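Trainee: Sequence and computational prediction follow.
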Amino acid sequence: MTFLGITLDTLTMTLCLPDDKLQDLLQTLPTWLHRHSCTKRELLSLIGTLSFACKCIPAGRIFLRRMIDLSTTVRKLRDTINLSDAFRLDAKWWCDFLPTWNGTASFLDTKWTPSRDLDLYTDASGTVGSGGYHAGHWFTVAWPDSLQASIEWKEMYPILVTCSIWGHRWHGRRVLFHCDNQTVVHIWKKGTTRCPDIMQLVRSIFYVAAKGNFHVMIAHVSGIDNSIADALSRLQIEVPSIGARSGCRPHTCTNATMSIPLATQQLTELATAYIHNSVAGNTRRTYQVGQKCYLDFCSSHGLATLPVTSRTAILFVTNLANRGLAYRTIKVYLAGVMHHHIERGYADDVTTHALLQRTLQGIRRSIGEVRRPRLPITIDLLRRLKECLRQRADMCSNDKLMVWASFTLAFYGFLRVSEFTARSPTEFDVNATLLARDIVLTDVIEIRIKSSKTDPYVRGHTIHIAPTGTSVYAVRAYGKYTGNRGYMCPEEPAFQFVDGTWLTRQRLNLCLRELLTQAGISDAKMYVTHSFRSGAATTAAEAGLADWLIKTLGRWRSDAYQIYIKTPRETLDVVPKAVATRQQFDIGLSSRWTMPTL
């Protein structure tokens, strides 16, 4: 059967490039190696023919990248393009590969096969060597003293050796390699790097993959999870009479004893979990953004990623400042980079370097620290939101009651949004999300917060909310919501829409903005989900509650709560007169409003 010009054989599960297309490529490609220029039309025609061949040779797509980039240097089809050395390298790959290929390829698996399913691991040591392991077979390579190569090159070398030795076993597979170097993963996903030596390895791996009719992808795995290959890379093996070795020639063997006993492997896996849990999930995700920026920066400037030196860190933060990032963002990104540095086993913390500290201080003084203004949600505003919510015709009664219950609990409980919302509409963290069983409703509400920003060691905290007897009544609001909903699974999030999805930060923020706009609040964008917590602190201060009590209610460990308290305009208007007349300063707030019982 022929489909889109490709011959498909469903009995042998193969696809074949038409013979006339293959012969045309074999005849025309060598002539391109000797050409110095061409028109854009001619180059696009060649790219189109090779793209067609890539339907049978997926690994060949990377060797079109520089051809495509070259075709974009001019606009008109008749314009002349000077062929670059990079173009000739791509063309030469095709010239080397096509004569060895019979034009037929097997269907590749629809899913990627993780290297663990193949019992396949690779790793490299910066100073000792590299190694790989596959289904009881392994190899080691000892680095010669004369070798001058980056750690990224050394990490990618055993992948090439692995493909060369065992690639014939993976015919038709999509093999997902695991590597403990994020830079290697980044280079592979981009398909290019400024380092010619690493690029040569990338091209070689794709050549072997194309000949073996398999496809390769590289994903990151923590170094401590890669214990077998890590031991091989450090030559921690027991081999009877290996003999002297020199150069980068791999030594392979099937009968050898690894120097990592089973108990050590189990301890290694446990240590991995502990290291992973040393940082909160949200913090780790934020760090990953900074790490990606760092990898992009190092790749584009030809800098080694690890170990992180003071010079690299200074250039990195300078680049971020030049791009217009806020000072606080720069600090977070730098913390993410250093987290990656430490996880990779490097002990030196360059953030304490005097020159880096001065650079950060200079950035802070130059660009300042701009804080986006955020307004608090007060009792009066909550009453207006309640009325607007009641008028919403596009929401069912369950969703209205659920949203109002979340508003009141967030306010009276001084809750952070991450403490009562789910991670996504369909996923939640049982150890962090507020579940139905975490809220006990009697004549009061008892909320059990399992973990929070200020409770990283999961000691937990119980919040007590008593009745108020006013229209903003958390106990009654949550009681109406649960009564309307009926049965609630105790192991699921407490706040659930009628369509079965969970309440998330994004959904809550969207609903809040819509209600504020409906209420005619002109600066609705200055209110966020955190405005409930800051509004509770502001209202408590207006009611004259003691500082220690506000800190207790909000579970603040320092005086940071004071930044959330917004001083009313009428309070500021009293100050000049009180100072001028030396009268006792009395803002008179308690006579106008009393904080409800919490």
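Mentor: Thanks, I have the structure now.
Trainee: From here on, just use CA atoms for contacts and neighbour counts.
Mentor: OK.
Trainee: roughly how far apart are residue 333 and residue 372?
Mentor: Between residue 333 and residue 372 the computed distance is 19 Å (Cα to Cα, to the nearest Å).
Trainee: Which one's more surrounded, these two?
Mentor: Per other Cα atoms under 10 Å, whichever of residue 333 and residue 372 has more neighbours is residue 333, with 24 against 7.
Trainee: which SS state does that one fall under?
Mentor: At residue 333 the chain is in helix, as set by DSSP: H, G, I helix; E, B strand; the rest coil.
Trainee: residues in contact with the nearest residue to it once chain neighbours are set aside?
Mentor: Take residue 333 and drop its neighbours on the chain: the residue closest to it by Cα to Cα, 6 or more residues apart in numbering is residue 290, 4.1 Å away. Residues near residue 290 by Cα atoms under 8 Å, 6 or more residues apart in numbering: 332-334, 336-337.
Trainee: Residue 589: which of those is nearest?
Mentor: Residue 589 lies nearest to residue 332 out of the contacts of residue 290, by Cα to Cα, at 39.8 Å.
Trainee: from memory that closest one sits against residue 288, does it?
Mentor: No: Residue 332 lies out of contact with residue 288 (Cα atoms under 8 Å); the separation is 10.4 Å.
Trainee: Okay, residue 295 and residue 472: tell me how far apart.
Mentor: Residue 295 sits 50 Å away from residue 472, going by Cα to Cα.
Trainee: typo on my end, residue 69
Mentor: The gap separating residue 69 from residue 472 is 62 Å, by Cα to Cα.
Trainee: Residue 95 now?
Mentor: For residue 95, the distance to residue 472 (Cα to Cα) stands at 76 Å.
Trainee: Mind checking which of those two has more residues around it?
Mentor: For the pair residue 95 and residue 472, the greater number of neighbours falls to residue 472 (22 against 19), based on other Cα under 10 Å.
Trainee: what about residue 9, neighbour count?
Mentor: Here the number of neighbours of residue 9 (other Cα under 10 Å) works out to 14.
Trainee: Which residue, other than its chain neighbours, is closest to residue 328?
Mentor: Among residues not flanking residue 328 along the chain, residue 369 sits closest, at 7.2 Å (Cα to Cα, 6+ apart).
Trainee: would you say the one you found is within a helix?
Mentor: No: read with three-state DSSP, residue 369 is coil and lies in no helix.
Trainee: Quickly note the distance from it to residue 363.
Mentor: Using Cα to Cα, residue 369 is found at 10 Å from residue 363.
Trainee: let's bring in a second model and compare:
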Amino acid sequence: MPDPTANPRLKQIVEGACRMTVTQPDQRLPVTSELLGRLPSKLHLTSLIQYDQQMVWAAFTMAHRFLFRVSELTSPSPTAFNPSATLLLQDVCWNDTVLQLSIKQSKTDQHRKETTLFMSASEAPIIYNACVTYAQQRQHRQPPDLPFFINSSGRFLTRFDLKHALKITLPDGEDRARYSSHSFRIGGATSAAADGLSTEVICERERWKSSSFKRYIRPQRNVLNLIIFVGGKKKSSATFYMSATAVADLGVL
């Protein structure tokens, strides 16, 4: 009996039905710059020791600033990793002014060409300090050819760990069910757009090959964008939502 699914007419009908399928809106909420700045207060109250708090905070800020896909930042399991994909300590370099990350491959990199990302200390001081503070501690604990994110017990940071850490540090009143580890990438794109960055700049900085990042943009809950002037230069208030006490408790100042 001939295979009915091999009928060309049937294939056309199936393809047409697929095109007519209504895509459900993405219900995940973003970790915006404003929300990111409120996470340390709850993180400090967890049972994690200071080193693990610094690791989680560095992962939060790095995922948000560089719009990392979770697979680029974490390991597939607490005891195994993919050296050709996972971010390792040897992929991270820093000095007093610049943080540099080498990304070995990504979803949009079909030819697996290494990409180098940069961030200056003056551009985003809180994020720079969070990443460098953790990196300085990390380099004395485990070899450089192991994942960058390793906790005090020697276990690699996983997607589940990152998601769980976010859930327990969200402020009261947030709908935890609508946040995931991908909320950092969504929030980073949302915040970049809110800061007025052009499509070209966002695509280049965040490794998008098209304007597909626009589907990540979420409406801002605070329509008023307060502007603070520091040293004569305009700064977005989102950078300063975090209290100095909360940051100092994490040892990143």
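Mentor: Good, I have the coordinates. Remember, it's a predicted structure, so these values are computed and weren't measured experimentally.
Trainee: about what we covered before: neighbour count: residue 369 and residue 363 of the first structure, which is higher?
Mentor: residue 363 (20 against 12).
Trainee: Touching, that one and residue 319? I think so.
Mentor: No: contact criterion Cα under 8 Å: residue 363 of the first structure and residue 319 do not qualify, at 10.8 Å.
Trainee: rewinding a little: name the residues contacting each of residue 369 and residue 363 of the first structure.
Mentor: residue 327.
Trainee: From residue 151 of the second structure, how far out is the alignment partner in the second structure of residue 506 of the first structure?
Mentor: Matched by TM-score structural alignment, residue 506 of the first structure corresponds to residue 160 in the second structure. Remark: distance between residue 160 of the second structure and residue 151 of the second structure (Cα to Cα) = 14 Å.
Trainee: For the two, indicate the residue with more neighbours.
Mentor: More crowded of residue 160 of the second structure and residue 151, by other Cα under 10 Å: residue 151, with 20 against 17.
Trainee: mind listing what the equivalent of that one over in the first structure touches?
Mentor: With TM-score structural alignment as the criterion, the equivalent of residue 151 of the second structure in the first structure is residue 497. By Cα under 8 Å, 6+ apart, the contact set of residue 497 of the first structure is 398-399, 402, 503.
Trainee: try it again with 6 Å
Mentor: Listed by Cα atoms under 6 Å, 6 or more residues apart in numbering, the contact set of residue 497 of the first structure reads residue 399.
Trainee: Once you drop chain neighbours, what's closest to the residue opposite residue 126 of the second structure in the first structure once aligned?
Mentor: Aligned by TM-score structural alignment, residue 126 of the second structure pairs with residue 473 of the first structure. Of all residues not flanking residue 473 of the first structure in the chain, residue 467 sits nearest, at 6.5 Å (Cα to Cα, 6+ apart).
Trainee: okay, now the one you found: neighbour count?
Mentor: Residue 467 of the first structure has 16 neighbouring residues, counting by other Cα under 10 Å.
Trainee: is it true that it lies in a strand?
Mentor: No: going by three-state DSSP, the assignment for residue 467 of the first structure is coil, not a strand.
Trainee: what about the strands in the second structure?
Mentor: With DSSP state E as the criterion, the second structure has strands at 92-94, 98-103, 115-120, 227-230, 233-236.
Trainee: and the first one, how far from the first structure on average?
Mentor: By mean Cα distance after the TM-score superposition for the first structure, the fitted strand 92-94 of the second structure averages 0.8 Å away from its aligned residues in the first structure.
Trainee: contact partners of that strand?
Mentor: With contact meaning Cα under 6 Å, 6+ apart, strand 92-94 of the second structure is reached by 100-101.
Trainee: That one aligns to what range in the first structure?
Mentor: Going by TM-score structural alignment, strand 92-94 of the second structure sits over residues 439-441 in the first structure.
Trainee: quick one: the helices in the stretch 51-200 of the second structure?
Mentor: 70-73, 125-138, 159-169, 183-194, 199-206 (DSSP state H, counting those that start in this stretch).
Trainee: Nearest to residue 221 of the second structure among these would be which one?
Mentor: helix 183-194 (11.2 Å).
Trainee: What angle do helix 199-206 and the closest one make with each other?
Mentor: Relative orientation of helix 183-194 of the second structure versus helix 199-206 (axes from the mean of the first three to the mean of the last three Cα atoms, to 10 degrees): 150 degrees.
Trainee: Which positions in the first structure sit opposite helix 183-194 of the second structure in the alignment?
Mentor: Using TM-score structural alignment, helix 183-194 of the second structure pairs with 531-542 in the first structure.
Trainee: how close does the matching stretch sit to the second structure?
Mentor: Looks like 1.0 Å for stretch 531-542 of the first structure (mean Cα distance after the TM-score superposition for the first structure).
Trainee: Any figure for the gap between the residue nearest to residue 473 of the first structure and residue 540 of the first structure?
Mentor: According to Cα to Cα, residue 467 of the first structure and residue 540 of the first structure sit 16 Å apart.
Trainee: Residue 483 of the first structure now?
Mentor: Distance of residue 483 of the first structure to residue 540 of the first structure, given as Cα to Cα: 30 Å.
Trainee: okay, the two: which has more neighbours?
Mentor: For the pair residue 483 of the first structure and residue 540, the greater number of neighbours falls to residue 540 (21 against 13), based on other Cα under 10 Å.
Trainee: sorry, back to before: if we only consider the contacts of residue 290 of the first structure, which is nearest to residue 561 of the first structure?
Mentor: Ranked by distance to residue 561 of the first structure (Cα to Cα), the contacts of residue 290 of the first structure are led by residue 332 at 21.3 Å.
Trainee: Counterpart of residue 29 of the second structure over in the first structure?
Mentor: Alignment note (TM-score structural alignment): residue 29 of the second structure maps to residue 375 of the first structure.
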